[in-house]
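3D model of this:
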Amino acid sequence: MPAIVTPDLCDAYPEVAVLEPMFVNFGGHEAFFGPVRTVKCFEDNSLVRQTVNEPGDGAVLVVDAGGSTRCAMLGDRLAEQAAGNGWAGVVMYGCVRDVDELAETELGIQALAAHPRKSEKHGEGQRDIPVSFGGATIEPGQWLYADNNGILIADDRLVLD
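Just a heads-up that it's a prediction; the model follows:
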């Protein structure tokens, strides 16, 4: 994956949306990008599990977990499945766990925080819908760019000369 630097992208594309600075890098890839796919769920990671078990084809899974800090929605096993299925990354508006293992996983992961408790599993949630958090609405098919400087959302793939 080519190196990306979000400040350079912001300079070249001032119209991009920038998520509020609330996310922390947890994955083995500190910079990642790809077309967006979405899941919306609250304290139930059933759809996250289902989605990361499908081919990612270089996409970024954006999970609107309602900003919950009461349980983790992604751990080492699901992250390994995502990496193995070709996902570029996961942005979790919620928590993750198994952070030492996540740091060794070949996947970009940004989330609000770490939490040791696992989520419920009742099969609840929605997929492939617009989600809103961090001051932006993120739609499937948009492009997400993330690194240690922040997270950008663009309508199309961005190119630096």
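
going forward, measure contacts and count neighbours with C-alpha atoms only.
Will do.

SS state for the residue lying closest to residue 105 once chain neighbours are set aside?
For residue 105, ignoring the flanking residues on the chain, the nearest one in space by CA to CA, 6 or more residues apart in numbering is residue 28 at 4.9 Å. Here residue 28 is coil, with the state taken from DSSP: H, G, I helix; E, B strand; the rest coil.

I'd like the distance between residue 28 and residue 83.
Residue 28 sits 10 Å away from residue 83, taking CA to CA, to the nearest Å as the criterion.

neighbour count winner among those two?
residue 83 (22 against 17; other CA atoms under 10 Å).

Against residue 38, how distant is that one?
The value you get for residue 83 to residue 38, if CA to CA is used, is 17 Å.

can you check residue 125 too?
Taken as CA to CA, the span from residue 125 to residue 38 is 11 Å.

Tell me which of these two has more neighbours.
residue 38 (25 against 17).

and the longest helix for the protein?
Longest helix in the chain, counting residues (DSSP state H): helix 76-84.

Following up with a second sequence; could you model it the same way so I can compare the two?
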Amino acid sequence: MTEQQANLAALEALSCTDLSDAMDRLGIPSQCSGIMPMAHGHRLVGQAWTLRYGPIGQDGGTVGDYIDDLGPRQIVVLDNQGRTDVTVWGDLLTYTAHLRNVGGTVIDGVCRDVDRALELDYPIFSRGNWMRTGKDRVRVEAIQVPVSIGGIRVEPGDWLRGDSDGLVVVPAGRAREVIEVAREVATAEEHIRKAIADGRSLRQARDDWGYHTLQTRIGQEVDG
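Modelled structure (predicted):
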């Protein structure tokens, strides 16, 4: 198994909350504010392929015919500067991405043709949906560059994990470190649940497994 495959499998097994807590502990900004799945239960995990949009100028708009270049499990990451007045993702992109086994789409902005995404069970994480096209209203500024999604920097190749609680970004160079700490968080919470099921109080179970310091930034822990 390659490192990429190992990271993918590990991240699939962890929740956004596990990863969010781990990155809080490591001091890594990770939680994309306001970016949520189009459907409850949609999940995504993969590495980022990024594109940044901007407003049109005198030379008109472009939306980009990029989807044919993406491969399986890559995540399309579109920075439309949080705009909710125009879409940058719709039916044809969803259909093509689905056929190419793309891992999902993330938009700091909105999408449209949601029914197609739901029909195909294709995961889209965005600020919502609206029908107004971005054609002749936005232009492609740059491809495969650092972008901003929900206030979080995303670089090409960074890992993204999305579920019903939202979206987190795991820097590619720190993936193994984040996964290790997230597993510690997940394990502690599983032990707490088991202790409660066995009759222990929540207060005691939390104390026994160090619940109150699970998210505390490393180096700032205090005793008791």
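
Quick check: the aligned residue for residue 78 of the second structure in the first structure?
With TM-score structural alignment defining the correspondence, residue 78 of the second structure maps onto residue 63 in the first structure.

The helix or strand encompassing its match against the second structure, how far on average?
Assigned by DSSP states H and E, residue 63 of the first structure belongs to strand 60-64. Once the two are superposed, strand 60-64 of the first structure sits an average of 0.7 Å from its aligned residues in the second structure (mean CA distance after the TM-score superposition for the first structure).

between that strand and helix 76-84, what angle do the directions make?
Strand 60-64 of the first structure and helix 76-84 are oriented at 140 degrees to each other (axes from the mean of the first three to the mean of the last three CA atoms, to 10 degrees).

Quick check: which helices or strands does strand 60-64 of the first structure pack against?
strand 32-40, strand 89-96, strand 131-133 (3 or more CA pairs under 8 Å, 6 or more residues apart in numbering; DSSP states H and E).

Switch the ones you listed over to CSV; also include distance to residue 155 of the first structure.
Shown next, in CSV, are those (distance: least, CA to CA, whole Å):
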stretch, distance to residue 155 of the first structure
strand 32-40, 9
strand 89-96, 17
strand 131-133, 14
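
Most tightly packed of the ones you listed?
strand 89-96 (a mean of 27; mean count of other CA atoms under 10 Å).

Go ahead and measure how far that strand is from the middle of the chain.
5 Å (CA atoms, centre = their mean, to the nearest Å).

other SSEs contacting that strand?
strand 32-40, strand 60-64, strand 72-74, strand 108-114.

of the ones you listed, which approaches residue 53 of the first structure most closely?
Smallest distance to residue 53 of the first structure across those (CA to CA): 11.7 Å, for strand 60-64.

my guess is residue 69 of the first structure contacts residue 94, does it?
Yes. Between residue 69 of the first structure and residue 94 there is a contact at 6.1 Å, judged by CA atoms under 8 Å.

Residue 46 of the first structure is nearest to which of the helices and strands packed on strand 89-96 of the first structure?
By CA to CA (comparing all of those), the closest turns out to be strand 72-74, at 9.0 Å.
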